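Undergrad: Coordinates only, no sequence provided:
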C-alpha cells in the first residue's frame, strides 16, 4: 500500500510520536511528526496535511486550541484526538466540524487506522 496523503502527528511525547510514525509508515502512509502545536502551526504542515492526529494535553497550546486556531485560519483538516488522560471528555466540534475520533491511550491499532481512513475519505 502506498498512500500519498500526509498524516501529521502532533504530540509532545517523543515515544508516542516515534511509535505512531513507525506504525503509520509501516501501514503505507506518509507521515510528519511535530513536538507541539506551535511547531505544526508555524510550518507548512497545515497546508499539506490530509489527516491530523493530535494529543489533547500539551504544554503551551493544547490540541483543542490548535484545532480552533486552524478553524480560525480557514483550514479544515480532519482531526483524530488522542489523550493519555482517562478522565478526559470528548472535545466538542468547532463550528460544524466534529473530530473524526477521540481515542484514549492506549488505543487499538485497528481503531486508529479505521479512523484515519474515515478522515481521508472526508478530506477528499
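TA: Thanks, I have the structure now. Predicted, not measured: the structure shown is a model, and the values here were computed from it. Numbering: from 1, shown residues only.
Undergrad: only C-alpha atoms for contact and neighbour calcs from this point on.
TA: Noted.
Undergrad: Contact partners for the residue nearest the centre of the chain?
TA: With distances taken as Cα atoms, centre = their mean, residue 53 lies nearest the centre of the chain, 1.3 Å away. Shown in contact with residue 53 (Cα atoms under 8 Å, 6 or more residues apart in numbering): 7, 8, 9, 10, 79, 80, 81, 82.
Undergrad: and the closest residue to residue 104 other than its chain neighbours, how many neighbours does it have?
TA: Nearest residue to residue 104 in three dimensions, chain neighbours excluded: residue 83, at 5.0 Å (Cα to Cα, 6 or more residues apart in numbering). Using other Cα atoms under 10 Å, residue 83 is surrounded by 22 other residues.
Undergrad: Return the residues in contact with residue 83.
TA: Residue 83 neighbours (Cα under 8 Å, 6+ apart): 55, 56, 57, 102, 103, 104, 105.
Undergrad: try it against this one:
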C-alpha cells in the first residue's frame, strides 16, 4: 500500500489516481498526524508526502518515522523545491524529491525504485 499525504485535496486525488492506475493500493491522508494515527502504517510500503503542511511538515514526519525505526521509503513532493531541503532529505535517505507539478513517469519511477524486492500489485 502506498500512503499519499498532502494537505491539498486536488494533489491527493490526482496522485492517488496515478498510483492506482499502476495497480497499487493506496490510502490518502490530509496530514502527517492523520497518517501516524491511522491503522494503515502496518501495511504501508511507501510514503509520498508533501514537504510543507500545517502543524507537521513532511520532513518532520520523515524524522518521526526514522526515530520509530521504520525503514519506510519516502518520496517528497513540494511546490517550493529548495535545494537545501532536497540535500537534507536525500542525505537522510529519501527515495526522491519532486517539484509540483511533477511528471507521472518520474514519480512512478521513484515508486518502483522504493518497492524494489517487494511483491508487484495484482
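TA: Structure received. Owing to the predicted nature of the structure, the values given are computational and were not obtained by experimental measurement.
Undergrad: Once they're superposed, tell me the TM-score.
TA: Between these two chains, after superposing, the TM-score reads 0.88 (TM-score structural alignment, normalised by the length of the second structure); 118 aligned residues with a Cα RMSD of 1.9 Å.
Undergrad: quick revisit: what's the counterpart of the residue nearest to residue 104 of the first structure in the second structure?
TA: Mapped onto the second structure by TM-score structural alignment, residue 83 of the first structure lines up with residue 78.
Undergrad: Helix, strand or coil: sort out residue 33 of the first structure for me.
TA: Here residue 33 of the first structure is recorded as strand under DSSP: H, G, I helix; E, B strand; the rest coil.
Undergrad: What is the equivalent residue in the second structure for it?
TA: Match for residue 33 of the first structure (TM-score structural alignment): residue 28.
Undergrad: How about its match, nearest residue that isn't a chain neighbour?
TA: residue 4 (4.8 Å).
Undergrad: now for that neighbour: what does it line up with in the first structure?
TA: Residue 4 of the second structure maps onto residue 9 in the first structure, by TM-score structural alignment.
Undergrad: which residues touch that match?
TA: Taking Cα under 8 Å, 6+ apart, we find residue 9 of the first structure in contact with 17, 20, 21, 31, 32, 33, 34, 52, 53, 54.
Undergrad: Counterpart of the residue nearest to the centre of the first structure over in the second structure?
TA: Using TM-score structural alignment, residue 53 of the first structure pairs with residue 48 in the second structure.
Undergrad: tell me the SS of that match?
TA: Once three-state DSSP is applied, residue 48 of the second structure turns out strand.
Undergrad: mind checking how far it is from residue 99 of the second structure?
TA: 13 Å (Cα to Cα, to the nearest Å).
Undergrad: so what sits against both of these two?
TA: Contacts common to residue 48 of the second structure and residue 99, judged by Cα under 8 Å, 6+ apart, are residue 77.
Undergrad: Which residue ranges of the second structure form strands?
TA: Using DSSP state E, the strands of the second structure run over 2-5, 26-29, 46-50, 74-78, 96-99.
Undergrad: The ones you listed: which one's closest to residue 85 of the second structure?
TA: The closest of these to residue 85 of the second structure is strand 96-99. By Cα to Cα, the value is 9.0 Å.
Undergrad: and the strands of the second structure as TSV, adding distance to residue 58 of the second structure?
TA: Output for the strands of the second structure, formatted as TSV (distance: least, Cα to Cα, whole Å):
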stretch	distance to residue 58 of the second structure
strand 2-5	8
strand 26-29	12
strand 46-50	6
strand 74-78	7
strand 96-99	11
